[in-house]
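*Asks:* coordinates for the following, if possible.
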Amino acid sequence: MSLGAGQSAEGTNAGGIFVQFNQDCTSLVAGSSNGYHLFALTPDDGVEEIYASRSGQDTCLVDRLFSSSLVAIVTVQAPRKLIVCHYKKGTEICNYSYSNTILAVKLNRSRLIVCLEESLHIHNIRDMKILHTIRDTPPNPRGLCALSPCVDNCYVAYPGSSAVGEVQIFDAVHLNAKCVISAHDSGLAALAWSQCGRRLATASERGTVIRVFAVPTRERLYEFRRGVKRCVAIACLAFSACGALLAATSNTETVHVFRLGAAPAPGEAEDGWLGWLASAARAGAGLLPAHVQDVLAQGRAVAAARLPVTGHRAVAAITSSPRAPRLLVATSAGVLYVYALPAEDGADCALLHEHQLLRPDATAAAAPRCYAGAVRGPDAPHTESARAEQLGAALESSPPRGPFDLRDHKHFPPMRGADDDAQ
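*Replies:* Alright, predicted model coming up:
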């Protein structure tokens, strides 16, 4: 669920803002030309900025570990270096340099994954040591990869081919290849894990068909047709926390929402000409060519959201609020749109709020913010004990596994000022 800025990272939108939801979609991170920013998603459909680094460095990748203080960043000035920070203290915990440009960074409570164009590096989140390197992967210039949020099914998915939609599944805990999924005939464009880590959604470069597979059995569970009029570039796939809904953004103005297991009950009518054809196909099963039956059997979007402004790459999240489920769409223009999901299938999502997070042309002029904690330089040495102590401190504020309540302010502790830190 990410989009990038300034380089060929996953979801790149050159000249824009990098935006990404955290693993449980309770907060949002943004990288700008002047640093990185953390936002809390409030229960009243609002957004609250809880931190701004104001480092003066153009941040092209940033990821926050759930609601903890641990943040991983990559800058345009040093695209081969990963910096791990404790944002509340304003300190750098450690940094690692790689042989090539870092294209994507993924985190869960057990592992940190760094994706280069032809390799993947797996770190232990507790001490940041490299546990394993997957070398000589097929060329992956967009840094396409996905890490399951669930440590019980800690799988990494990445392209197994640059020509066809083959997905390699790697077990990041036991450090072995799990399975290979032949997902599409054309190259992969998007990957996303469900919260439980047992379902993987895929989309190809053609952008018309989205599939959901069971892992590690490789069974194709669902198939959705995004549209029949044109091929598009899928930018993001995102499951809801319950796994019942799947959102897809693309280079068009429409964000589609699909319901898993939403096939009509026997005798229930489907609207539109495609529904009529599907009903006819079921009535004459076995009389039509197999590929025609496959197309007619594909599910369709149960809801759609229309973005007010086009031309910007977008990422989505489906969250549960005290009121009702919400569809959130963040764009590389630094805008977050909040939509209400309709009660009835087939209706459009109503736009409730539009939040301006950052402006691409204004972030560089923002005033710097000072912190009491001494910020280590990117090349400062770190002892093993000091690194372990800072990693432990950054991780300990992460809430325990289980459901997250957006109404609980302990998940988003207030940012202390410099005077508070000095006491």
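
*Asks:* okay, CA-based contacts and neighbour counts for the rest of this
*Replies:* Fine.

*Asks:* my guess is S182 meets S161, correct?
*Replies:* No. At 10.0 Å, S182 does not count as touching S161 under the criterion of CA atoms under 8 Å.

*Asks:* so E354 makes contact with Y337?
*Replies:* Yes. E354 is within contact range of Y337, at 4.7 Å (criterion: CA under 8 Å).

*Asks:* more neighbours: which of S182 and S161?
*Replies:* For S182 versus S161, neighbours defined as other CA atoms under 10 Å are more numerous around S161 (18 against 14).

*Asks:* identify the residues contacting the more buried one.
*Replies:* S161 makes contacts with P138, P139, V167, G187, as judged by CA atoms under 8 Å, 6 or more residues apart in numbering.

*Asks:* just the buried ones among those residues, please.
*Replies:* Neighbour counting with 16 or more other CA atoms under 10 Å marks P139, V167, G187 as buried within those.

*Asks:* how much space between the nearest residue to R80 once chain neighbours are set aside and E117?
*Replies:* Nearest in space to R80, with sequence neighbours left out and distances taken as CA to CA, 6 or more residues apart in numbering, is T101 at 4.5 Å. T101 sits 8 Å away from E117, going by CA to CA, to the nearest Å.

*Asks:* check R109 too.
*Replies:* Taking CA to CA, one finds R109 at 24 Å from E117.

*Asks:* A177 too?
*Replies:* Per CA to CA, A177 is found 19 Å from E117.

*Asks:* please say which of the two ends up with more neighbours.
*Replies:* With neighbours defined as other CA under 10 Å, A177 and E117 compare such that E117 has more, 21 against 14.

*Asks:* list the contacts for that one?
*Replies:* E117 makes contacts with N100, T101, I102, L103, T137, P139, N140, P141, R142, G143, as judged by CA under 8 Å, 6+ apart.

*Asks:* let's see this one next to it:
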Amino acid sequence: MAQQRGVNSLQFNQDQSCFCCSMETGVRIYNVEPLMEKGHLDHEQVGSVALCSMLHRSNLLAVVGGGVNPRFSDISVLVWDDARESRDPKDKLVLEFTFTKPVLAVCMRRDKIIIVLKNKIYVYSFPDNPVKLFEFDTRDNPKGLCDLCPSLEKQLLVFPGHKCGSLQLVDLSNTKPGTSSAPFTINAHQSEIACVALNQPGSVAASASRKGTLIRLFDTTTRDKLVELRRGTDPATLYCINFSHDSSFLCASSDKGTVHIFALKDTKLNRRSASVPDLLFMTALTSTQLW
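*Replies:* Here you go, the predicted structure:
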């Protein structure tokens, strides 16, 4: 039977210079500029893959099995060293984290790996001799929503809070390992969180609810709301929101078949909405139809 070639998920690396495609045929890694394939893990090595996370431009990849024909369980995170010379794929497997429930997301920085389950988030030291540092209970998080700041100056983690529509912010550098620190809470929306994102320095958090009409930006230090961005007036399912590397732009994709791009620094580029005069709303400078 011919293998399906579907893409199960996409994920950029920390500086957005590469992205991983988790596919039914394995993993493909692409350089962004110029756009070209950088590496791959074949189906014979890893089977079909649900998630793949790349550590900057290094040879370390975190892989979670899934899809139609997985070789590995969806309750395990396998860390591969793709630079190891070996004919046996198992020789490239350097770390394994196994849980009792499916892994929904994996985030990495140079000193930590974060693994997201439906109701738990685990933080481990990484990559040498991993030790569990923190464990956070969460509200039901079926999409594995979580983002991690890659900056050396700020070790910020954001994920949905216990209260509907809230965000939790945790500064991992100010939390004592082995203890359960109370994260800072932002009451971001009235309905369930659909997307979260941090900018590169970790100074701004963005979120959207399941309603999908507004994206809200918050200062991660003061937790004040900075601005609201209007995607549209009709409800939509947002798939992803993301900042550009320099935080000048934010993009959002949805089930409407469009990608909206908002200018955050030069806000004159955005179209203003006067529907609610006491709040600042900005609509996208461009909306690109996906074909």
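
*Asks:* TM-score for these two?
*Replies:* The TM-score (TM-score structural alignment, normalised by the length of structure 2) is 0.86; 268 aligned residues with a CA RMSD of 2.1 Å.

*Asks:* just to revisit the earlier point, return every residue with contacts to both of S182 and S161 of structure 1.
*Replies:* Residues touching both S182 of structure 1 and S161 by CA under 8 Å, 6+ apart: V167.

*Asks:* wait, is W273 of structure 1 part of a helix?
*Replies:* Yes. Assessed with DSSP: H, G, I helix; E, B strand; the rest coil, W273 of structure 1 lies in a helix.

*Asks:* show me what H189 of structure 2 aligns to in structure 1.
*Replies:* Under the alignment (TM-score structural alignment), H189 of structure 2 pairs with H184 of structure 1.

*Asks:* oh sorry, the question was meant for M23 of structure 2
*Replies:* Match for M23 of structure 2 (TM-score structural alignment): S32.

*Asks:* residues in contact with stretch 180-187 of structure 1?
*Replies:* Here stretch 180-187 of structure 1 makes contact (CA under 8 Å, 6+ apart) with 160-169, 202-206, 211, 218.

*Asks:* could you flag which of those are buried?
*Replies:* Buried subset of those (neighbour count, 16+ other CA under 10 Å): 160-161, 164-169, 202-206, 211, 218.

*Asks:* from these, pick the one nearest V84 of structure 1.
*Replies:* Nearest to V84 of structure 1, judged by CA to CA, of these is I169 at 25.8 Å.

*Asks:* the helix or strand where the closest one lies against structure 2, how far on average?
*Replies:* Using DSSP states H and E, I169 of structure 1 maps to strand 165-171. After superposition onto structure 2, strand 165-171 of structure 1 sits on average 0.8 Å from its aligned residues (mean CA distance after the TM-score superposition for structure 1).

*Asks:* check the offset of that strand from the chain's centre.
*Replies:* Relative to the mean C-alpha coordinate of its chain, strand 165-171 of structure 1 is positioned 17 Å out (CA atoms, centre = their mean, to the nearest Å).

*Asks:* and after it, which helix or strand comes next?
*Replies:* Immediately after strand 165-171 of structure 1, counting by DSSP H and E, sits strand 176-184.

*Asks:* by contact count, what packs against the helix or strand following that next one?
*Replies:* Using DSSP H and E, the helix or strand that follows strand 176-184 of structure 1 in sequence is strand 188-193. Packing partners of strand 188-193 of structure 1 (3 or more CA pairs under 8 Å, 6 or more residues apart in numbering; DSSP states H and E): strand 146-147, strand 155-159, strand 199-204, strand 234-239.

*Asks:* nearest to A297 of structure 1, out of those?
*Replies:* Between A297 of structure 1 and those, the shortest gap by CA to CA is with strand 199-204, which sits at 17.3 Å.

*Asks:* so that closest one matches what in structure 2?
*Replies:* Under TM-score structural alignment, the match for strand 199-204 of structure 1 in structure 2 covers residues 204-209.

*Asks:* mean per-residue distance, the matching stretch versus structure 1.
*Replies:* Counting by mean CA distance after the TM-score superposition for structure 1, stretch 204-209 of structure 2 comes out at 0.6 Å.

*Asks:* circling back to that earlier point, got the contact list for the residue nearest to R80 of structure 1?
*Replies:* By CA under 8 Å, 6+ apart, the residues touching T101 of structure 1 are P79, R80, L116, E117.

*Asks:* most neighbours, which of the residues you listed?
*Replies:* In those, the most neighbours by other CA under 10 Å go to L116, 26 neighbours.

*Asks:* what residues does it make contact with?
*Replies:* For L116 of structure 1, the contact set (CA under 8 Å, 6+ apart) comprises N100, T101, I102, L103, A104, N140, G143.

*Asks:* out of these, which end up buried?
*Replies:* Buried subset of the contacts of L116 of structure 1 (neighbour count, 16+ other CA under 10 Å): T101, I102, L103, A104, N140, G143.

*Asks:* between the contacts of T101 of structure 1, which sits nearest D127 of structure 1?
*Replies:* Among the contacts of T101 of structure 1, R80 lies closest to D127 of structure 1 (CA to CA), at 20.1 Å.

*Asks:* counterpart of the closest one in structure 2?
*Replies:* Aligning on TM-score structural alignment places R80 of structure 1 opposite I75 in structure 2.

*Asks:* quick one: that match and F99 touch, right?
*Replies:* Yes. Counting by CA under 8 Å, F99 is a contact partner of I75 of structure 2 at 5.3 Å.

*Asks:* quick one: which of the contacts of L116 of structure 1 is nearest V19 of structure 1?
*Replies:* Of all the contacts of L116 of structure 1, V19 of structure 1 sits closest to A104, with 12.6 Å by CA to CA.

*Asks:* for the closest one, give its distance to R80 of structure 1.
*Replies:* Counting by CA to CA, the gap from A104 of structure 1 to R80 of structure 1 is 11 Å.

*Asks:* mind jotting down where the strands sit in the stretch 1-150 of structure 2?
*Replies:* For the stretch 1-150 of structure 2, applying DSSP state E, counting those that start in this stretch gives strands covering 7-12, 18-23, 26-31, 36-42, 47-54, 60-70, 76-81, 93-98, 105-109, 112-116, 120-125, 132-137, 147-148.

*Asks:* reformat the ones you listed as CSV; add distance to L269 of structure 2.
*Replies:* Below are the strands of the stretch 1-150 of structure 2 laid out as CSV (distance: least, CA to CA, whole Å):
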stretch, distance to L269 of structure 2
strand 7-12, 26
strand 18-23, 28
strand 26-31, 29
strand 36-42, 31
strand 47-54, 33
strand 60-70, 38
strand 76-81, 42
strand 93-98, 46
strand 105-109, 33
strand 112-116, 36
strand 120-125, 38
strand 132-137, 40
strand 147-148, 27
